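**Q** quick one: sequence and predicted model below, then my questions.
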Amino acid sequence: MCSLVQKYNVAGPRYTSYPTVPYWNMDTFSSKKWQSTLIQSFEESNAKEGISLYIHLPFCESMCTFCGCHKRITQRHEVEEPYIRTVLKEWKLYCDLFSQRPIIKELHLGGGTPTFFTPQNLQNLINGIFSMAKKAEDYEFSFEGHPNNTTKEHLQALYDVGFRRVSFGVQDYNIKVQQAIHRIQPFANVKNVTQWARQIGYTSIGHDIIFGLPFQKEEHVRETILRTKELRPDRLAFYSYAHVPWLKGNGQRGYKDADLPSAEEKRQQYETGKALLAEVGYREIGMDHFALPTDALYKSMQSGELHRNFMGYTASKTQAMIGLGTSSISDSWYSFAQNVKGIEEYQHLVENNVIPVYRGHILTDEDRVIRKHILNLMCGFKTSWSLPGLRFEAIDEVRERLREMEQDALVVVVEDGVEVTEKGRPFIRNICMAFDVLLHKKEPEKRLFSMTI
């Protein structure tokens, strides 16, 4: 395994989309085209399956130095209400495009720190959304909670407006690691919010754990997993730290590359954690995710309904996903669009009745076919090009790129498709890269992605 780690540890995408953001074609994109494809997708799918909604709440009271997300560090809570007003107005701009009320199947609050906002303001936001929309019968609402500032009142307020799933960012319980990532978070806080959520009635509680953090050792990961087993969350995101210090606005310059575990150490951290989770019944879901057999994420994998988008893995698919708030990314299946990242610019555009996207990509027929293959691999570890609609011009080049991975026993390639082996699952990003024709047509001149391992 060590030699394979050295061989395949290269910079590569996480494939929450295809094409990946650095390969979006701005020459063919416009906000007008984006809106047109969204209207088309909405008309095709709203009544049948509903839509998904992601709302980005960008404020944090302090900087966590492992985080590469777009956020604003402030302790001024008077920013809450103006931001919510802008999000609701942006939502109205979208609703005005449609011929009927949107039916929301999935809604997720991300950040930033959603629990930066008061419980009442979060309720006001959700109630405002549904003053212009309906809930699907099988809706799923989720949010990201910070264990240090999520209160019983937060959990109850969001439960009362339909939320049944929450994920808490744990990262690691070792104090030296916590100091390095500027996230001092006692186990007692995580235990409190987990137990409160269960008492209130949340049906899916998740913990996010990261390996490969600065100063992190295998024993730290072991201790974190053992503490996590005490609380037995329904699902876990157990993923590799993405070291991207060149991105503007993150805090990853607070430690040196030498402070990070090597690729081999990271891989061992993952294998140790994975084995410990398996001992108590967690099942591996796609890439970097684990769930108990009772959780909807595992059930969706078993039924073949597991999906992956800009929100990560989801238990069901909608064709259209709208992102509200700064930096949010939307997906009509036919195109992607991203909002401006600056809060003041975002508020100015929406105030002037402009849908605040600044870049995006109109998918070609080939893009959509390759996207299906990557989704198949990410969600089911296999794909086939036997059907006419799943063949594309570069398939022979893809098969050639898979040849060496087959020799390394990471995949099995047959005449009409490919299946990832158990040995190959840790290298799923590399396997998806074999299908990424845009990446191979134009290798990036500068570092764009985190390392795959």
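**A** Nice, I can see it. Predicted model, so just to flag it, every value in this text is computed and none were measured. Numbers count the residues shown, from 1 in each chain.

**Q** for the rest of this, base every contact and every neighbour count on C-alpha atoms.
**A** Fine.

**Q** ok, and what's touching stretch 216-235?
**A** Where contact means Cα atoms under 8 Å, 6 or more residues apart in numbering, the residues beyond stretch 216-235 that reach it are 172-174, 177, 187, 191, 194, 204-207, 211, 260-261, 265, 268-269, 272-273, 276-277, 280, 282, 289-292, 294-295, 297.

**Q** inside helices: which ones of those?
**A** Under the assignment DSSP state H, those contribute Val177, Phe187, Lys191, Thr194, Glu265, Gln268, Gln269, Thr272, Gly273, Leu276, Leu277, Leu297 to helices.

**Q** second one coming, line it up with the first:
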Amino acid sequence: MTDSLIAKYNVAGPRYTSYPTVPFWNTEAFNRHDWQQRLTTAFAESNYASGISLYIHLPYCESLCTFCGCNKRITRNHGVEQPYIDTLLAEWALYCEWLPERPRIAELHLGGGTPSFFSPGQLRRLLTGLFQWADPTENPDFGWEGHPNNMTQEHLQTLYDFGFRRVSFGVQDYDPTVQLAIHRHQPFANVQRVTEQARAIGYTSISHDLVFGLPFQRPESIRKTIAKTLTLRPDRISFYSYAYIPWIKGNGQRGYRDEDLPTGEAKRELYELGRDLLQAGGYTEIGMDHFALPHDPLYKATQSGRLHRNFMGYTTTRTDVLLGLGVSAISDVGTAFMQNEKDVDTYQHRVLMGELPIQRGHLLTHEDSRIRRMILDIMCQFKTSWAVDDWSDAEWDVLSQKLDEFCMDGLLDYDETSLWVRPEGRPFLRNICMTFDRQLTRAQRTERLFSQTV
């Protein structure tokens, strides 16, 4: 990849787990009544046919990883587990009491924070309480995230017994210098232990999370990390670009100097090296940031055109309703988004007062829905289409000029109604999506909102 392309396209931009992206939600037009009405409508139309998705945010961690951009609370006090689970179950009950029928759960994901911060007993209590109000669909997709250093075989067995077959382990990088910089001591032996335990129990999709662009990261650390990863043969691998956003996440992402980070061409070389090593190891690149072996459902969803992207990233399950429970969790009902309170104490107080802990939201317009579909197609299938009358003459003139630039750079092809991303253009998916992003165009600014695209 040429230096000129990297310099040209290395700008701040969204990762597009939603459209519109959260900074551009129209919160002034949002209200609880319309949100509940749109949720109820989407639920009634889809629950019986396809079920719903459920995301549960478990925010606690025992120590701070300075690369992390997630909503979390750092504590070694495990006395927080019981009241937080109580609040989650109370929030779930609020929904289930007014939904028109018993929910059917097609997809369930536990994220964090560190879900394995919670004891197996507390996780068992959470899931028992959830399924008092709901039933799984016939072939559900349940997954969760764990920290290899505090995960036990009992954790893995407990969730397996509730139908979980996917588990993701945070690795990031095995290099000691990188681990010290990001405050993430992650011995390979612990990752090997939990991977082998999960496989022996019967988990069918085991994922390892790796990150490129971390402080002090060099090609040799990428080589060694991926070499170790390939010995364990996880079914899928997330190979994320480090999102450096210290102006949003505060001092937690300033445990090192800016000059310690590989940027631009150096960062892109780390990605391309990792990609080549993974592909040589038998993995196929899926969408953006993900790789999978041919037997994994993520690969199969890509081949069949069923790959989907939402606030949980890439998924194989597409439902019309995604409910988010827990602090900062986001819900998506197709025509509306909603985010819970981002402060743990405020979240718990509002739920225990008997109200949904809504902090903000967005009601999608017809234009939003149309642009959202195109961006999802690009992110998942590397192509999209539209009707000729979707654009005014003036809009088409602006859009076609932008697309012409990508064409001249050899990144995509397009005609009056369709677009196809070339393999050379896949590293620039975020940039291509940005050309369709009406909210971004109108705002005319991205700095201090998003991480760099390269």
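**A** Good, I have the coordinates. These numbers come from a predicted model, not from an experiment.

**Q** out of the contacts of stretch 216-235 of the first structure, which end up buried?
**A** For the contacts of stretch 216-235 of the first structure, a burial check counting by 16 or more other Cα atoms under 10 Å picks out 172-174, 177, 187, 194, 204-207, 211, 260-261, 265, 268-269, 272-273, 276-277, 282, 289-292, 295, 297.

**Q** quick one: contacts for the most centrally placed residue in the first structure?
**A** With the centre of the first structure defined as its mean C-alpha position, the nearest residue by Cα atoms, centre = their mean is Gly312, 3.1 Å away. Counting by Cα under 8 Å, 6+ apart, Gly312 of the first structure makes contact with Thr16.

**Q** and for the one 5 residues further on?
**A** By Cα under 8 Å, 6+ apart, the contact list for Lys317 of the first structure reads Glu305, Leu306, His307.

**Q** confirm that it sits in a strand.
**A** No. Residue assignment for Lys317 of the first structure, taken from DSSP: H, G, I helix; E, B strand; the rest coil, gives coil, which places it outside any strand.

**Q** distance check, it against Trp333 of the first structure.
**A** Taken as Cα to Cα, to the nearest Å, the spacing of Lys317 of the first structure relative to Trp333 of the first structure amounts to 11 Å.

**Q** check Phe211 of the first structure too.
**A** 32 Å.

**Q** helix, strand or coil: sort out Glu284 of the first structure for me.
**A** Classification of Glu284 of the first structure using three-state DSSP returns strand.

**Q** run a quick neighbour tally on it.
**A** Glu284 of the first structure has 20 neighbouring residues, counting by other Cα atoms under 10 Å.

**Q** setting aside sequence neighbours, what's the nearest residue to it?
**A** Nearest-residue entry for Glu284 of the first structure: Phe290, 4.5 Å, with adjacent residues in sequence omitted and distances by Cα to Cα, 6 or more residues apart in numbering.

**Q** what does the one you found align to in the second structure?
**A** For Phe290 of the first structure, the equivalent position in the second structure is taken to be Phe291, counting by TM-score structural alignment.

**Q** and its match, what does it touch?
**A** Taking Cα under 8 Å, 6+ apart, we find Phe291 of the second structure in contact with Arg236, Ile237, Ser238, Phe239, Leu278, Tyr283, Thr284, Glu285.

**Q** list the contacts of Met151 of the second structure.
**A** For Met151 of the second structure, the residues meeting the contact criterion (Cα under 8 Å, 6+ apart) are Ser116, Val194.

**Q** and the gap between it and Asn71 of the second structure?
**A** 20 Å.

**Q** need the contact list for Ala47 of the first structure.
**A** So Ala47 of the first structure contacts Ile103 (Cα under 8 Å, 6+ apart).

**Q** what about the helices in the stretch 51-200 of the first structure?
**A** With DSSP state H, counting those that start in this stretch applied, the stretch 51-200 of the first structure shows helices at 80-95, 119-130, 152-160, 175-181, 187-200, listed in chain order.

**Q** average gap between the shortest one and the second structure?
**A** Pointing back at helix 175-181 of the first structure there. Following superposition, helix 175-181 of the first structure is found to deviate from the second structure by 0.2 Å on average (mean Cα distance after the TM-score superposition for the first structure).

**Q** now Gly305 of the second structure, nearest residue through space, not along the chain?
**A** Nearest in space to Gly305 of the second structure, with sequence neighbours left out and distances taken as Cα to Cα, 6+ apart, is Gln381 at 6.9 Å.

**Q** for the counterpart of that neighbour in the first structure, grab the count of nearby residues.
**A** The criterion is TM-score structural alignment: under it, Gln381 of the second structure has Gly380 as its aligned partner in the first structure. Neighbouring residues of Gly380 of the first structure were enumerated by other Cα under 10 Å; the total is 20.

**Q** test my guess that Gly380 of the first structure contacts Gly286.
**A** Yes. With contact taken as Cα atoms under 8 Å, Gly380 of the first structure and Gly286 are classed as touching, separated by 6.8 Å.

**Q** Met374 is in contact with Ser18 of the second structure, correct?
**A** No. With contact defined as Cα under 8 Å, Ser18 of the second structure does not count as touching Met374 (11.6 Å).

**Q** show the contacting residues for Asn9 of the first structure.
**A** Asn9 of the first structure makes contacts with Ala263, Met451, Thr452, Ile453, as judged by Cα under 8 Å, 6+ apart.

**Q** what's the local residue count around Arg73 of the second structure?
**A** The local packing of Arg73 of the second structure (other Cα under 10 Å) involves 18 other residues.

**Q** how near is it to Leu323 of the second structure?
**A** As judged by Cα to Cα, Arg73 of the second structure and Leu323 of the second structure stand 22 Å apart.

**Q** now Phe169 of the second structure
**A** Using Cα to Cα, which is the criterion applied here, Phe169 of the second structure is 23 Å from Leu323 of the second structure.

**Q** possible to save the contacts of Asn9 of the first structure as TSV with distance to Gly424 of the first structure?
**A** TSV is the format used below for the contacts of Asn9 of the first structure (distance: Cα to Cα, whole Å):
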residue	distance to Gly424 of the first structure
Ala263	16
Met451	16
Thr452	13
Ile453	12
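
**Q** mind listing what's buried in stretch 166-174 of the second structure?
**A** Within stretch 166-174 of the second structure, the residues that qualify as buried are Arg166, Val167, Ser168, Phe169, Gly170, Val171, Gln172, Asp173, Tyr174, counting by 16+ other Cα under 10 Å.
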